[in-house]
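> This is a predicted model, with the sequence first.
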Amino acid sequence: MTGVKNKTAIVTGASSGIGEAIAMHLAEAGANIVLAARRKERLEEIALKIQQKHSVHIKAVETDVTNREKVEQLVAEAKDAFGSVDVFVNNAGVMLLSFLKNDHVDEWEKMVDVNIKGVLFGVHAALPTMLEQESGHIINVSSVAGHEVFPSSSVYSATKYAVRALSMGMEKELSKTGVRVTNISPGAVSTELTEHITDEEVIENFKNRKMTPLEPGDIARAVTYAVSQPDYVNVNEVIVRPSQAKK
């Protein structure tokens, strides 16, 4: 699969931030896009925006990645609409940073459900079609927090380490099948993820952060680079970090 022109790309977590940017960039590269997230109205707004800029086909599917049947339905609808599933971007995720001593157990569970089980359900739903096609590309969005742990990231990092481990295992298992796997690890990115943090100590720490975050498009370009390589090239992992501190 060289390039993505006229291919079908499913992007989860596509209603904002990195997911929205990935969908935009893949559409610019000529892919037909299936937008997946829980906020259907927001998806429809993004679909309209893409259609106004690019001559590709767009479909919005309301999807909760923690629901296995919904993710299966997402892939089925993509196949029915466009005939194939060529790229599946496991982007949906939550970053509910908290200090362990503050005991945000419900948030720990939510991160496990979305960040790990959501990715597994995406693989489960998309992989059979890709194996049948003998082609496809699965992008798993992990995090720099999946490479190093910092105070308040213990559980979040654990989920992102899991995504990296899954990506490495998939790459080895699928190396001769025509299905490629790429793990993308963003550093700090300007998205709404931090708005969902409830731990007051973490929120206070974020106020003192000196690093200038990346923009969602910076990560989208990394994804587009990986999926645009020739069939014989598998970009296994890309780490994208901010490089400058605020002055």
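That came through, no problem.

> CA only for contacts and neighbour counts going forward, please
Noted.

> State the distance from the spatially most central residue of the chain to residue 244.
Centroid-nearest residue in the chain: residue 91, 1.4 Å away (criterion: CA atoms, centre = their mean). Using CA to CA, to the nearest Å, one gets 25 Å for the distance from residue 91 to residue 244.

> same check, this time on residue 139
From residue 139 to residue 244 the distance is 27 Å (CA to CA).

> same thing with residue 95?
The gap separating residue 95 from residue 244 is 23 Å, by CA to CA.

> With residue 226 instead?
Per CA to CA, residue 226 is found 24 Å from residue 244.

> These two - which one has more neighbours?
Each of residue 226 and residue 244 has its neighbours counted (other CA atoms under 10 Å); residue 226 has more, 24 against 11.

> Can I take it that the more buried one is in a helix?
Yes. Assignment of residue 226 by DSSP: H, G, I helix; E, B strand; the rest coil places it within a helix.

> same for the top strand by length along the chain, what does it pack against?
The longest strand of the chain (DSSP state E) is strand 179-186. Packing partners of strand 179-186 (3 or more CA pairs under 8 Å, 6 or more residues apart in numbering; DSSP states H and E): strand 136-141, helix 154-173, helix 216-227, strand 237-240.

> Show me the contact partners of that strand.
For strand 179-186, the external contacting residues (CA atoms under 8 Å, 6 or more residues apart in numbering) are 130-131, 134-144, 146, 164, 167, 170-171, 174, 219, 222-223, 226, 234-241.

> take a look at this one as well, against the first:
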Amino acid sequence: MNHTLEGRVVLVTGASSGIGRAIAIALSKAGARVAAGARRADRVRSLAQDAPGETLALELDVTDPRSVRDAVEATVERFGALDVLVNNAGVMLSGPILGADTTEWTRMVETNLLGSMYAVHSALPHLLRHKGAVVQISSTSGRTSSAASGVYAATKFGITAFSEALRQEVTEQGVRVVVVEPGFVATELTSHITDPAIQAMAKNMAESMRTLQAEDIAGAVVYALSQPDHVAVNEILIRPTDQAR
């Protein structure tokens, strides 16, 4: 049992599947009290039953600032505090810029970038009070942009920029900011892609390597949050060994 996470209160966004679900369960196993939020309320309710520790299931839409505020308030009401925010909610709707459906762009910006910013805004007063932490689940696309992922990469580059400004504002008050950048992970993220050629390309890529599992990313988050207070693990880039680019 990790003593540093024992009793800590964590809010995880996008907790209904994949990386978010794995993080919620791993933190619960490490002794944290977890509020798990996502749009798919039925999925977070089943997560709450599977998690070993006390877990609060929340219906949460990060694109709606009121929904975000309500989730933070519900967490604090239930557990009496909020120590850690894990911003994991995200969508990846890859495709070329020419002829793109720009409503997909809006959805990515609202979910990946604005959603994570709303969550920080609502959680920050509590995190400052408890000298807590913000974990931003970004992507290798937040470091290197590539064809057919322009807007997705723009949202992840945005997270990096926002996180560094946030870090400079709050680190001396004891709030640690952690950016985790996974490479190819086996999750349902790619299943939302509407462009058939890009969807097929993602599938082929996944089949060509030993992809990361959601639990691998959860392990990195537990590691970062378990460090002594004077240690801030600001960035973790984690790729499959087989991923060259």
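Nice, I can see it. The model shown is predicted, which means the values in this text are computed figures rather than measured ones.

> Can you give me the TM-score here?
Superposed pair, TM-score by TM-score structural alignment, normalised by the length of the second structure: 0.95. Supporting alignment: 239 aligned residues with a CA RMSD of 1.1 Å.

> if we can go back for a sec, reformat the helices and strands packed on strand 179-186 of the first structure as TSV; add distance to residue 180 of the first structure.
Formatted as TSV, those follow (distance: least, CA to CA, whole Å):
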stretch	distance to residue 180 of the first structure
strand 136-141	5
helix 154-173	7
helix 216-227	9
strand 237-240	11
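
> So for residue 198 of the first structure, which of the ones you listed sits nearest?
Among those, helix 154-173 comes nearest to residue 198 of the first structure, with 13.8 Å by CA to CA.

> Tell me which other helices or strands the very next helix or strand once past the longest strand of the first structure touches.
Going down the chain from strand 179-186 of the first structure, the next helix or strand is helix 200-207, by DSSP states H and E. Helix 200-207 of the first structure is packed against no helix or strand, with contacts defined by 3+ CA pairs under 8 Å, 6+ apart.

> how far is helix 200-207 of the first structure from where the chain is centred?
25 Å (CA atoms, centre = their mean, to the nearest Å).

> That helix against the second structure, how far on average?
Aligned to the second structure and superposed, helix 200-207 of the first structure gives a mean residue distance of 2.2 Å (mean CA distance after the TM-score superposition for the first structure).

> Would you mark the buried spots in that helix?
With burial defined by 16 or more other CA atoms under 10 Å, the residues of helix 200-207 of the first structure counted as buried are 202-203.

> which residues sit against that helix?
Contacts of helix 200-207 of the first structure (CA under 8 Å, 6+ apart): 97-99, 152, 197.

> related to what we said a few turns ago, the second structure: matching residues for the longest strand of the first structure?
Using TM-score structural alignment, strand 179-186 of the first structure lines up with residues 175-182 of the second structure.

> gap between that stretch and the chain center?
Here the centre of stretch 175-182 of the second structure is set off from its chain's centre by 9 Å, with CA atoms, centre = their mean.

> before we move on, back to that, closest to residue 121 of the first structure among the contacts of helix 200-207 of the first structure?
Nearest to residue 121 of the first structure out of the contacts of helix 200-207 of the first structure is residue 97 (CA to CA; 23.4 Å).

> Could you grab the helix/strand/coil label for whatever residue of the second structure lines up with the closest one?
Alignment note: residue 97 of the first structure maps to residue 94 in the second structure; criterion TM-score structural alignment. Under three-state DSSP, residue 94 of the second structure falls in the coil class.

> follow-up on the earlier one: as JSON lines, the contacts of helix 200-207 of the first structure with distance to residue 7 of the first structure would be great.
JSON lines is the format used below for these (distance: CA to CA, whole Å):
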{"residue": "97", "distance to residue 7 of the first structure": "36"}
{"residue": "98", "distance to residue 7 of the first structure": "40"}
{"residue": "99", "distance to residue 7 of the first structure": "43"}
{"residue": "152", "distance to residue 7 of the first structure": "40"}
{"residue": "197", "distance to residue 7 of the first structure": "36"}
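
> so where in the first structure does the helix or strand where residue 120 of the second structure lies end up aligned?
Using DSSP H and E, residue 120 of the second structure falls within helix 115-129. The alignment of helix 115-129 of the second structure onto the first structure (TM-score structural alignment) covers residues 118-132.

> against the second structure, where does stretch 73-87 of the first structure fall?
Taken onto the second structure by TM-score structural alignment, stretch 73-87 of the first structure occupies residues 70-84 there.

> For residue 162 of the first structure, list the residues it contacts.
116, 146.

> And the aligned partner of it in the second structure, how far from residue 240 of the second structure?
Under the alignment by TM-score structural alignment, residue 162 of the first structure pairs with residue 158 in the second structure. As defined by CA to CA, residue 158 of the second structure lies at a distance of 24 Å from residue 240 of the second structure.

> Just give me the neighbour total for the aligned partner of residue 197 of the first structure in the second structure.
Aligned counterpart of residue 197 of the first structure in the second structure: residue 193 (TM-score structural alignment). Residue 193 of the second structure is flanked by 19 other residues according to other CA under 10 Å.

> just residue 224 of the first structure next, same as before
When neighbours are counted by other CA under 10 Å, residue 224 of the first structure registers 19.

> Looking for the alignment partner of it in the second structure.
Per TM-score structural alignment, residue 224 of the first structure is aligned with residue 222.

> residues contacting that match?
23, 26-27, 30.

> Looks to me like residue 107 of the first structure is in a strand.
No. The assignment for residue 107 of the first structure, made by three-state DSSP, is helix rather than a strand.

> Report the spatially nearest residue to it, omitting neighbours in sequence.
Distance criterion CA to CA, 6 or more residues apart in numbering; nearest residue to residue 107 of the first structure, sequence neighbours excluded, is residue 96 at 6.3 Å.
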